[in-house]
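Student: based on what follows, work out the 3D shape:
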Amino acid sequence: MPTITLLTRIQADKSIVFNLSRSIELHLISSKKNKEKVVGGRKSGLIELGETVTWRAKHLGVYQNFTSKIIGCETDKYFADEMTSGAFESFKHEHYFFEKNDCTFQIDVLEFKSPFGVLGKLVDFLFLKTYMANFLKKRNETIKEYAESEKWKEIVLIA
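Tutor: Here you go, the predicted model:
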């Protein structure tokens, strides 16, 4: 099962980073290139424990729906989402937040498994792991951009 671990250093308050990471609007901004939109579940604001969101986006030339559910949440420290339906056999994304030297560090741990057995493993190895890592990096660059400026106030009302 491929695992992507990504560390992002952000010069901002941990609660701002945590809330931007749960923001439906911020996710849509970061995934504009994929023509992403919300088609079900939580449609705006900050997603909470037990809630779901269904995204529709164009990835690798194909429109796909992906539904995830928030399966764990500890304010300003951690949250996790897991796919309940979509193109993967399994998909879990954990988000950790900690502060050090006036910075927030966001750690993403993404584990996924493609369907189709050996063929899926080959796809993961050849390009999908890199594609997913780049998608996460773009998302985190957007979080960083908004958190390190006053732009976060456009997205998160209370931090």
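Student: use CA for all of it now, contacts and neighbours both
Tutor: Noted.
Student: and the helices in this structure?
Tutor: 14-22, 24-30, 117-123, 129-147, 152-155 (DSSP state H).
Student: if you compare those helices, which one is most tucked away?
Tutor: Among those, helix 14-22 has the highest mean neighbour count (mean count of other CA atoms under 10 Å), at a mean of 23.
Student: what's next to stretch 130-141, contact-wise?
Tutor: If you take CA atoms under 8 Å, 6 or more residues apart in numbering as the criterion, stretch 130-141 is touched by 4, 6, 8, 27, 30, 31.
Student: one more, for comparison:
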Amino acid sequence: MFCFEVATLVLAPPSVVFDTSLSVELHTSSMRDSREQAVAGVTSGRLSLGDQVTWRARHFGFTWHMTSTISAYVRPSYFVDEQVSGPFRYWRHAHTFESTRDGESGVEATLMKDIVEFAAPAGPLGVLAEALVLRRYMTKLILLRNAHIKQTIETTVR
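Tutor: Sure thing, here's the model as predicted:
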């Protein structure tokens, strides 16, 4: 199993960043390169506790489906999405939102943290795939998503 953390400073209050992070439309627009779409469950709007969504996306030349559920939800500070079914042996993505101030401008900001834990299927081959490809690839996807969230919010809020 692999775990990584990404921290992103967004110049907006935690409630705005929290709500935006749960938007199905924002998620799909942030993952447009992989043509990710919500195809079952909650397919539009803002996700909340207990909601399930099935995502369809293209990665590594293959179409994948993953159903996840919002398993924890404390607005505006924390939520977790976990795979119910899909390509991973295990997938858990915790999102935290801490109120802070931008050091340069003093503007109200949010320190958004993503803690992602996952395990590939296929035993030893999956462990090899994690080490050679998936760790870097999954980190890149979260960084892209966070950059999109940051840009969307900061462009809208300002």
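Student: returning to that earlier point: closest to residue 108 of structure 1 out of the helices of structure 1?
Tutor: Across the helices of structure 1, residue 108 of structure 1 has its closest neighbour in helix 129-147 (8.3 Å, CA to CA).
Student: give me the mean distance between the closest one and structure 2.
Tutor: Per the superposition on structure 2, helix 129-147 of structure 1 and its aligned residues are separated by 0.4 Å on average (mean CA distance after the TM-score superposition for structure 1).
Student: tell me what angle that helix forms with helix 14-22.
Tutor: Orientation of helix 129-147 of structure 1 against helix 14-22 (axes from the mean of the first three to the mean of the last three CA atoms, to 10 degrees) gives an angle of 130 degrees.
Student: how far does helix 129-147 of structure 1 sit from the chain's center?
Tutor: Centroid separation for helix 129-147 of structure 1 versus its chain: 8 Å, with CA atoms, centre = their mean, to the nearest Å.
Student: that helix aligns to what range in structure 2?
Tutor: Across structure 2, the stretch matching helix 129-147 of structure 1 (TM-score structural alignment) is residues 135-153.
Student: now stretch 108-116 of structure 1
Tutor: So stretch 108-116 of structure 1 sits over residues 114-122 in structure 2, by TM-score structural alignment.
Student: may I see the buried residues of the matching stretch?
Tutor: 114, 115, 116, 117, 118, 119, 120, 121 (16 or more other CA atoms under 10 Å).
Student: and residue 88 of structure 1, how far is that from residue 114 of structure 1?
Tutor: 5 Å (CA to CA, to the nearest Å).
Student: structure 1: which residue goes with residue 65 of structure 2?
Tutor: Per TM-score structural alignment, residue 65 of structure 2 is aligned with residue 65.
Student: with adjacent residues omitted, what lies nearest to that match?
Tutor: Closest residue in space to residue 65 of structure 1, ignoring its immediate chain neighbours: residue 56 at 4.5 Å, by CA to CA, 6 or more residues apart in numbering.
Student: residues in contact with the one you found?
Tutor: Here residue 56 of structure 1 is in contact with 35, 36, 37, 38, 39, 63, 64, 65, 66 (criterion: CA under 8 Å, 6+ apart).
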